[in-house]
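**Q** 3D model of this:
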Amino acid sequence: MQLKGIHHVSALTGVAKDNYDFYTNTMGMRLVKKTVNQDDTSIYHLFFADAEGNPGTDLTFFEIPMAGTTYTGNNSISNTALRVPTDASIEFWKQRFEKLGVEFDEPLIQAGRLALPFRDPEGQRLTLVSDEHNEGVPGGKPWKHAEIPQEHGIIGLGPVKITVPQVDASTTVLTELMGFSEIDGYSSNGHPIRVFETGDGGSGAEVHVEARTDLSPERPGKGSVHHVAYRVEDMEELKAWHEKLKDARIPNSGIVERYYFTSLYFREPNGILYELATDGPGFDTDEPMDKLGESLALPPFLEPQRSQIEARLKPLDTNKSN
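**A** Got it, this is the predicted structure:
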């Protein structure tokens, strides 16, 4: 019953094409699945990951064309980290961002690791974090990209930061329900941040909790994060988590079949949406590994609706970067 680390982070974008261009061409991540939001099949759901779509490497986006501007604030997943291999990688990315006009802050030490905060074109709050002094959950395999040497490529998700007003309520859920341990802390712009880890620990298994009582609740829009998912070994364990949530009288979604993994959703006391997701079966269950993300993939229960679904979607060419 121990969570293995971060499984994926899902965020919002206003334009799938521009989102695809940035995360494949600028960031060098691989589009491993082009599908639709299973709860609203009129919008794309894009999965960017390492070369093989390994659990713990997926940054995903729902396309919401009418999404407004995000007004950042409390009760939010306020930053997502992406792991790179070494401290030298941070300098490589700083120079690349300068060349390409990507908005970034100066490198800093964050929880003992060299980090580079930056924003995507829609204001998504991201941080590159070096794995040079990291131990714990291993990273993935960077995607081969013409402009990004593999020794500097993105290898997975790093710590997720949540910003909440009632910090004890959030940390109690992390430790007493979800099995995280508090291991560290640091300060950012004068605000305390507590560090929690699960599983084998390390950058790919951390949640950073920022306590803020001076902010209004975040108003989400394009560039905001919808939820963070944590890794569960298999269906047997996911069912045990479902029973644990029911025993704790925590409202939840029940078991949800996502085809590429199976999920369970619930909200913690500050409104943060958590998902527990199985490691398998994986993204190559319906596409060969060398063709991931090239075509619109639909789970079997949506396949009979393919013609109607495709008619509602804007064409999105995803062959060029794969």
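
**Q** rest of the way, CA atoms for contacts and neighbours
**A** Will do.

**Q** which residues of the stretch 151-300 of the chain fall in helices?
**A** 167-172, 235-247 (DSSP state H, counting those that start in this stretch).

**Q** Identify the residues contacting L59.
**A** 8-11, 47-49, 157 (CA atoms under 8 Å, 6 or more residues apart in numbering).

**Q** in the stretch 101-250 of the chain, which spans are strands?
**A** 108-110, 113-119, 125-130, 156-164, 181-188, 191-197, 206-211, 225-232 (DSSP state E, counting those that start in this stretch).

**Q** Need the winner for burial among the ones you listed.
**A** Neighbour counts (mean count of other CA atoms under 10 Å) averaged over each of the strands of the stretch 101-250 of the chain peak at strand 156-164, with a mean of 27.

**Q** chain center to that one: distance?
**A** 8 Å (CA atoms, centre = their mean, to the nearest Å).

**Q** go on, stretch 40-56?
**A** Distance, centroid of stretch 40-56 to centroid of chain: 10 Å (CA atoms, centre = their mean).

**Q** swap in stretch 148-167?
**A** That offset, for stretch 148-167, works out to 8 Å (CA atoms, centre = their mean).

**Q** Stretch 260-268 too?
**A** 14 Å.

**Q** try stretch 191-203
**A** 16 Å.

**Q** With stretch 190-198 instead?
**A** 18 Å.

**Q** just stretch 264-279 next, same as before
**A** The answer for stretch 264-279 is 13 Å, by CA atoms, centre = their mean.

**Q** got the buried residues for it?
**A** Of the residues in stretch 264-279, 264-266, 268-270, 272-279 count as buried by neighbour count, 16 or more other CA atoms under 10 Å.

**Q** What I need now is those residues written out in a markdown table, including distance to R312 for each item.
**A** As requested, the buried residues of stretch 264-279 are exported to a markdown table (distance: CA to CA, whole Å):
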| residue | distance to R312 |
| --- | --- |
| L264 | 28 |
| Y265 | 28 |
| F266 | 30 |
| E268 | 34 |
| P269 | 37 |
| N270 | 35 |
| I272 | 31 |
| L273 | 28 |
| Y274 | 29 |
| E275 | 28 |
| L276 | 30 |
| A277 | 28 |
| T278 | 30 |
| D279 | 31 |
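
**Q** List just the nearest of those to T213.
**A** N270 (12.1 Å; CA to CA).

**Q** Touching, the closest one and D168? I think so.
**A** No - look at N270 against D168 with CA atoms under 8 Å: they stay out of range, at 9.9 Å.

**Q** Now show me the structure for the sequence below, then we'll compare the two:
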Amino acid sequence: MKLKGIHHVSSLTADAQKNLDFYTRILGLRLVKKTVNQDNTQYYHLFYGDEKGNPGTELTFFEIPNLAVKHPGTNSISSISLRVDSDEALNYWRGRFTKLGVDHDSMTKRFGHAVLPFRDPEGHQMSLISDENNSGVSSGKPWSRGGVPEEFGITGLGPVKLTVRYLEPSVQMLTEVMGFRKTGEYETESNNIVHVFETGEGGNGSEIHIEQRKDIQEERQGKGSVHHVAFRVEDEDELYDWIEYLKKDGFKSSGFVDRFYFRSLYVNEPNGILFELATDGPGFNLDESSEHLGEQLSLPPFLEHRRVEIESRLKSLPSPL
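**A** Just a heads-up that it's a prediction; the model follows:
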């Protein structure tokens, strides 16, 4: 029962079309699945990733129209990162962001890696992180038709940062329950300490960074907020083991959830941040060929009988070429 790394990150958007345009046309990610929120089928759930939407590369967005602007704060997933192969790739992206008007900061170093912080149009806090000095969990392969040279393309998800009011309970869950290992720490520009933990084979594709902040209010989620982070488990058998393990350890989880493209469980860590454990498979090619991922509205079998109703409620969302 060892978590293999980060599986996906899910965030919130108020406008699926603008979100689609940014993540495919600006960041060059592939739309690997256009589906709906299984808990509220009136709205889209978009999945972006590498060429096949491999685990560890998936960035997803729930659309909630008219969603208010978030109020950043503690007890939140305060930022995420996306991997690229080299420091040279960051130079390419700095130029691309400047040319295309993407809000970004200067390049800097973070825990031994070059990073380029930026925001999407809804204020989603992100960084591109270089894998030049990285080892551990493998990255994916960039989408070759995303308008970005492959050698500079985004290869997957990097470290996820949590900001919490109480550090010790979150650390205890990560290390004593979930099997993460502490590998070090670094200081922010405001002289706060960020603690770094990894799982599986380690490295950028497995890391959680945690900063304690008692001087700010709790985040009020809105567009640009991160909803949850998911971690990789091998298969359903191991997922069931985790369900029993968490139950015996006193954690209240969702139990087994069938998302069709993967199986999951959900559990809140002690500061209230939502974690998910998700299986590596079956994958996104269950209902679409690898060549045509994301081109049509996909519905899992348990929603297929409602397709006419669901499609009638959705606004048109042309997929990128």
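
**Q** Same list, the helices of the stretch 151-300 of the first structure, but as a markdown table with mean neighbour count and distance to R194 of the first structure please.
**A** Converted to a markdown table, the helices of the stretch 151-300 of the first structure look like this (neighbours: other CA atoms under 10 Å; distance: least, CA to CA, whole Å):
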| stretch | mean neighbour count | distance to R194 of the first structure |
| --- | --- | --- |
| helix 167-172 | 17 | 9 |
| helix 235-247 | 15 | 24 |
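
**Q** residues in contact with the residue nearest to W242 of the second structure when sequence neighbours are not counted?
**A** Excluding the flanking residues, the one nearest W242 of the second structure by CA to CA, 6 or more residues apart in numbering is M1, at 7.3 Å. M1 of the second structure sits next to 233, 238, 241-242 when contact means CA under 8 Å, 6+ apart.

**Q** gap between I64 of the second structure and H71 of the second structure?
**A** 16 Å (CA to CA, to the nearest Å).

**Q** which of the two has more neighbours?
**A** I64 (20 against 15; other CA atoms under 10 Å).

**Q** quick one: contacts for the residue nearest to the more buried one when sequence neighbours are not counted?
**A** Residue nearest to I64 of the second structure in three dimensions, not counting chain neighbours: A14, with 5.0 Å by CA to CA, 6+ apart. Contacts for A14 of the second structure were tallied using CA under 8 Å, 6+ apart; they are 63-67, 223.

**Q** Let's verify F97 of the second structure: helix, strand, or coil?
**A** helix (DSSP: H, G, I helix; E, B strand; the rest coil).

**Q** Residue in the first structure paired with it?
**A** Matched across to the first structure, F97 of the second structure falls on F97, judged by TM-score structural alignment.

**Q** what sits against that match?
**A** F97 of the first structure neighbours (CA under 8 Å, 6+ apart): 103-104.

**Q** State the distance from it to A67 of the first structure.
**A** 26 Å.

**Q** how close does the residue lying closest to T213 of the first structure once chain neighbours are set aside get to I272 of the first structure?
**A** Leaving aside its sequence neighbours, T213 of the first structure sits nearest to P165 (CA to CA, 6+ apart; 4.8 Å). Per CA to CA, P165 of the first structure is found 12 Å from I272 of the first structure.

**Q** what do those two both touch?
**A** By CA under 8 Å, 6+ apart, the residues touching both P165 of the first structure and I272 are N75.

**Q** Just the buried residues of stretch 264-279 of the first structure: which are in strands?
**A** Counting by DSSP state E, those place 264-266, 273-278 in strands.

**Q** Now do W143 of the second structure against V308 of the second structure, distance only.
**A** From W143 of the second structure to V308 of the second structure the distance is 32 Å (CA to CA).

**Q** Which of those two has more residues huddled nearby?
**A** Neighbours per residue (other CA under 10 Å) separate W143 of the second structure from V308, with W143 holding more: 23 against 9.

**Q** residue contacts, G28 of the second structure?
**A** Per CA under 8 Å, 6+ apart, neighbours of G28 of the second structure: 143, 145-148, 153-154.

**Q** Grab the nearest non-local neighbour of it.
**A** G28 of the second structure sits nearest to G146 (CA to CA, 6+ apart), 4.0 Å away.

**Q** Please verify my assumption that the one you found contacts R30.
**A** Yes - counting by CA under 8 Å, G146 of the second structure touches R30, with 6.7 Å between them.

**Q** more crowded one of those two?
**A** R30 (26 against 23).

**Q** corresponding residue for that one in the first structure?
**A** So R30 of the second structure corresponds to R30, using TM-score structural alignment.

**Q** My guess is that match contacts D21. True?
**A** No - if you go by CA under 8 Å, R30 of the first structure and D21 don't touch, sitting 10.9 Å apart.

**Q** Now do the shared contacts for these two.
**A** Common neighbours of R30 of the first structure and D21 (CA under 8 Å, 6+ apart) do not exist.

**Q** right, and out of the buried residues of stretch 264-279 of the first structure, which lies closest to D214 of the first structure?
**A** Looking across these and measuring by CA to CA, the closest to D214 of the first structure is N270, at 14.7 Å.

**Q** Excluding covalently adjacent residues, which one is nearest to that closest one?
**A** N270 of the first structure sits nearest to N75 (CA to CA, 6+ apart), 5.6 Å away.

**Q** quick one: contacts for the residue nearest to G28 of the second structure?
**A** Applying CA under 8 Å, 6+ apart, the residues near G146 of the second structure are 24-25, 27-30.

**Q** again, but for K161 of the first structure
**A** Counted by CA under 8 Å, 6+ apart, K161 of the first structure has contacts 77-80, 207-210.

**Q** one more time with 7 Å
**A** 77-80, 207-209 (CA atoms under 7 Å, 6 or more residues apart in numbering).

**Q** Taking those, tell me the two that lie furthest apart.
**A** Maximum distance among the contacts of K161 of the first structure (CA to CA): 12.3 Å, for T80 and V209.

**Q** Let me know whether L128 of the first structure touches A81 as I believe.
**A** Yes - L128 of the first structure lies in contact with A81 (CA atoms under 7 Å); the separation is 5.6 Å.

**Q** What are the buried residues along the helix or strand hosting A88 of the first structure?
**A** Using DSSP states H and E, A88 of the first structure sits in helix 87-100. By neighbour count with 16+ other CA under 10 Å, helix 87-100 of the first structure contains the buried residues 87, 89-90, 93-94, 96-97.

**Q** Would you quantify the distance from G5 of the second structure to K52 of the second structure?
**A** Applying CA to CA to G5 of the second structure and K52 of the second structure gives a distance of 18 Å.
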